[in-house]
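Participant: 3D model of this:
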Amino acid sequence: MTSTFKSLAVALAATCTFALSACGGGVSESPPLEGAAIGGDFTLTGKDGKPVKWSDFDGKYRIVYFGYTFCPDVCPVDLQNIAQGVKLFARENAELAAKIVPVFITIDPQRDTPQIMGAYAANFGPNVVGLTGTQAQIDAVAKKWAVFHSRREGGTPDAYLMDHSRAAFLMGPKGEPIALLPAEQNGKAVAADLAKWVH
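Facilitator: Next up is the predicted model:
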């Protein structure tokens, strides 16, 4: 097991521990991913083809999600739940919601150009940032977030599927890991966790 995947295992274990403590009535105030070795500086490419740095989001809470625009099911559902969660959270916490930036990073830069990423991200809201880059840049960023990604065998050069891990990372204003959001559930679940951790 690599150190990167050990970090994710520790983070997931922390999340599970938090969930169990919550069921027992002794809710911890510490974020589930506090201290986890997840995330870090990067420079990728935005929708206009210009560099976007991780530090550009300083002062903002970031919801980081890895996927690809040709994903047939999981990615659009998760991104819709993230967007809906932020929208629901904004109904009662407009000022705090304004400090949240969903960041969608492709794991398929071969097809996901800056323009494609920009248009796709816009489908989920005006504040969703779509980022791409070279394969080497994407691989490096995915490694920092312990995100698995691999092209599935078969298909054609223009039509193929990607396998990837599924997680929505809530990162704090300083870029620190806070929690894994339940994007695989629904918008209400995402909003509930945002209310818990965004202050």
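
Participant: alpha carbons only for contacts and neighbour counts from here, please
Facilitator: OK.

Participant: list the contacts for residue 175?
Facilitator: 39-40, 58, 61-62 (C-alpha atoms under 8 Å, 6 or more residues apart in numbering).

Participant: Can I get the residues you listed in TSV including secondary structure?
Facilitator: As requested, those are exported to TSV (DSSP: H, G, I helix; E, B strand; the rest coil):
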residue	secondary structure
39	coil
40	coil
58	coil
61	strand
62	strand
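
Participant: let's see this one next to it:
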Amino acid sequence: MQRKTIPLIGAMLAALAAIGLAALVVWNQLSGGSDGVARGDGETLVAPGLEVGGAFELTNHKGETVTQDTFQGQFLLVYFGYSSCPDVCPTELSSMAAAIDILAERDPEAAEKVTPVLITIDPARDTVDVLKDYAPAFHPRLVGLTGSDEAIEAVARKFRVYYGRGQQIDDEFYLMNHSGYVYLMGPDGGFVTMFNGGTAPESIANALQRYVAAAKTS
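Facilitator: I've put the predicted structure just below:
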């Protein structure tokens, strides 16, 4: 039994490493980081030298083509999800929206430097017409991004996001399986940190406030 179990575990780990999930998460909820910025509850560090994020070309919920350069100078709070998600995605998007509002109450100028973004992992259903109603329902500044299957696959790979078609509920409706981190990208487009799913809006707001303040003094 043991001889069969070990190869099976090895195969599972290899599969995880192939999509970047095994390498992505190293420490959870650390109190401090090597960059000298205090880590808040819910933040996750990644392996040193591991790249997260990169160039992309997608379409926003207004039908405009956008790239990473469109958001230059802005912090991006990025979540990969889909509009037909029954529970997890709405919860995370609501938390992101609440974090932006909390930060706006404390420091309106800092909040203006953060753009919340939803990148769909279900482009077949999440068209521009769908996202133009869905994204603003959570926050007026939330940007919904969609694109071709190839474009979504490419950007998800760069962020090391897992996704795939899940349970078929009926003849027309299906669920999507996907990882659930919220990513914070810096004004230069580089990776800053990421948050575990279910992180409280207050914790996200605290982190945003720290990182925006640190960027002003650097």
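
Participant: quick revisit: quick check on the contacts of residue 175 of structure 1: which are buried?
Facilitator: Buried members of these, counted by 16 or more other C-alpha atoms under 10 Å: 39, 61-62.

Participant: and of those, the nearest to residue 153 of structure 1?
Facilitator: residue 39 (28.7 Å; C-alpha to C-alpha).

Participant: how about the closest one, what's its partner in structure 2?
Facilitator: With TM-score structural alignment as the criterion, the equivalent of residue 39 of structure 1 in structure 2 is residue 53.

Participant: isn't that match right up against residue 154?
Facilitator: No. Using C-alpha atoms under 8 Å, residue 53 of structure 2 makes no contact with residue 154, being 10.2 Å away.

Participant: next helix or strand past the helix ranked longest in structure 2?
Facilitator: Counting residues, the longest helix found in structure 2 (DSSP state H) is helix 88-106. Sequence order places helix 108-111 as the next helix or strand after helix 88-106 of structure 2, per DSSP states H and E.

Participant: tell me, what's touching residue 53 and residue 154 of structure 2 both at once?
Facilitator: Residues touching both residue 53 of structure 2 and residue 154 (C-alpha under 8 Å, 6+ apart): none.

Participant: By residue count, tell me the biggest helix in structure 1.
Facilitator: Ranked by number of residues, the top helix in structure 1 under DSSP H is helix 3-23.

Participant: re earlier: could you tell me where the longest helix of structure 2 falls in structure 1?
Facilitator: Aligned by TM-score structural alignment, helix 88-106 of structure 2 falls on residues 74-92 of structure 1.

Participant: What are the buried residues along the matching stretch?
Facilitator: Across stretch 74-92 of structure 1, burial judged by 16+ other C-alpha under 10 Å covers 75-90.

Participant: re the thing from before, what's the average distance of the longest helix of structure 2 to structure 1?
Facilitator: Taking mean C-alpha distance after the TM-score superposition for structure 1, the mean distance separating helix 88-106 of structure 2 from the aligned residues in structure 1 is 0.6 Å.

Participant: Quick one: residues in contact with that helix.
Facilitator: Looking at helix 88-106 of structure 2 with C-alpha under 8 Å, 6+ apart, the contacting residues turn out to be 77, 79, 81-83, 110-112, 114, 116, 118, 138-139, 142, 197-206, 208-209.

Participant: in what helix or strand does the corresponding residue of structure 2 for residue 110 of structure 1 lie?
Facilitator: With TM-score structural alignment as the criterion, residue 110 of structure 1 lines up with residue 124 in structure 2. Secondary structure assignment for residue 124 of structure 2, by DSSP H and E: no helix or strand.

Participant: how close does residue 124 of structure 2 sit to residue 7 of structure 2?
Facilitator: 37 Å (C-alpha to C-alpha, to the nearest Å).

Participant: picking that back up, looking at the contacts of residue 175 of structure 1, spot the one nearest residue 30 of structure 1.
Facilitator: Closest approach to residue 30 of structure 1 among the contacts of residue 175 of structure 1 (C-alpha to C-alpha): residue 61, at 16.5 Å.

Participant: Tell me if I'm right that the closest one and residue 171 touch.
Facilitator: Yes. Under the criterion of C-alpha under 8 Å, residue 61 of structure 1 makes contact with residue 171 at 5.7 Å.

Participant: Now for residue 158 of structure 1, how many residues are close by?
Facilitator: Residues lying near residue 158 of structure 1 (other C-alpha atoms under 10 Å) number 8.
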